[in-house]
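> Below are the sequence and a predicted model; questions follow.
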Amino acid sequence: MRFWSEALDYRPLREPEEDWAILVPREGKGPQLALKLVSSEAHNHTRHHLDLYATDQAAEVERLLRLGAEQVDWRYEQGADYVVLADPDGNRFCVVQKDG
């Protein structure tokens, strides 16, 4: 929860339960994100996949790495506009270069 709150600039909607939290934007409107603690390991079972879009992909990747994300060894196709990372629980996500 801490990683995704910082990564998205979100906050808990209310006091999180031990295994459940709903995150909302700190300011303004935007989609809610519900997180549920599960017992399966991320490397055995894909639990979710988010694509984050950034106008400065390199800076966003560095920021997410400082928050606890990890680089994923990935075979990128030529011209790929995304970087694959994993959150602290091992869930993979992409940072996509957004045009303009």
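That came through, no problem. Numbers count the residues shown, from 1 in each chain.
> Could you use CA atoms for every contact and neighbour count after this?
OK.
> May I see the buried residues of stretch 6-20?
7, 10-12 (16 or more other C-alpha atoms under 10 Å).
> How about stretch 25-39?
By 16+ other C-alpha under 10 Å, the buried positions in stretch 25-39 come out as 25, 33.
> Also stretch 35-54?
42, 52, 54.
> could I get these as TSV with distance to Leu85 and secondary structure?
As requested, those are arranged in TSV below (distance: C-alpha to C-alpha, whole Å; DSSP: H, G, I helix; E, B strand; the rest coil):
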residue	distance to Leu85	secondary structure
Ala42	13	coil
Leu52	11	strand
Ala54	14	strand
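> between these, which is closest to Trp20?
Within these, the smallest distance to Trp20 is 17.1 Å, found for Ala42 (C-alpha to C-alpha).
> Contact partners for the closest one?
89-91 (C-alpha atoms under 8 Å, 6 or more residues apart in numbering).
> alright, now check it against this:
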Amino acid sequence: MLRIGSVVMGVGDVARASAFWMRALDYVPREEPEDDWVVLVPAAGSGPQLSLGLSETPVQEYPRVHLDLYAGDAADQAAEVERLLALGARRVDWHDYPEDADFVVLADTEGNRFCVIDTGHS
């Protein structure tokens, strides 16, 4: 049986991206990072890996694959969005927000889009 081993993201600066995602998710390198590749794992144990590989392709404005980061409720979501912004993320002007959106679209330090989801949203 197959299982997802790692989510892989292309980045222009592996060191900068890994610094952001390690602080954002409390992850650590699985082994010594290379200049063009690092695999990050949860510091506290099991969970999905995040692999960052050097890429020269441009960031997609509307990526087909992205990360959804789950927050507990609206207050948790707001606090996490502010924390991620302080780490270097930026807000994305997303014109496709539904009227009662449970998600906020951000971009990491490399421009990769991801969402912070209010999982308490009904």
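Nice, thanks for sending it over. In this text the structure is predicted, and so the values were computed from the model without any measurement.
> related to what we said a few turns ago, can you list which of the contacts of Ala42 of structure 1 are found in strands?
Assigned to strands by DSSP state E, none of the contacts of Ala42 of structure 1 qualify.
> Using ChimeraX, define a selection of the buried residues within those.
Applying 16+ other C-alpha under 10 Å to those, the buried members can be selected in ChimeraX as follows:
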select :90,91
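> Any chance of TSV for the contacts of Ala42 of structure 1, columns distance to His48 of structure 1?
Output for the contacts of Ala42 of structure 1, formatted as TSV (distance: C-alpha to C-alpha, whole Å):
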residue	distance to His48 of structure 1
Asp89	11
Gly90	11
Asn91	7
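> for the contacts of Ala42 of structure 1, which one is nearest Gln78 of structure 1?
Relative to Gln78 of structure 1, the closest of the contacts of Ala42 of structure 1 is Asn91; by C-alpha to C-alpha it sits at 24.0 Å.
> The alignment partner in structure 2 of the closest one: what's it in contact with?
Mapped onto structure 2 by TM-score structural alignment, Asn91 of structure 1 lines up with Asn112. By C-alpha under 8 Å, 6+ apart, the residues touching Asn112 of structure 2 are 9, 11, 59-60, 66.
> got a markdown table for the residues you listed, with distance to Leu106 of structure 2 and secondary structure too?
A markdown table is the format used below for the contacts of Asn112 of structure 2 (distance: C-alpha to C-alpha, whole Å; three-state DSSP):
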| residue | distance to Leu106 of structure 2 | secondary structure |
| --- | --- | --- |
| Met9 | 15 | strand |
| Val11 | 15 | strand |
| Val59 | 13 | coil |
| Gln60 | 13 | coil |
| His66 | 11 | coil |
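> among those, which recur in structure 1?
Retained in structure 1: 59-60, 66, out of those (criterion both residues aligned by TM-score structural alignment, their matches' C-alpha atoms under 8 Å).
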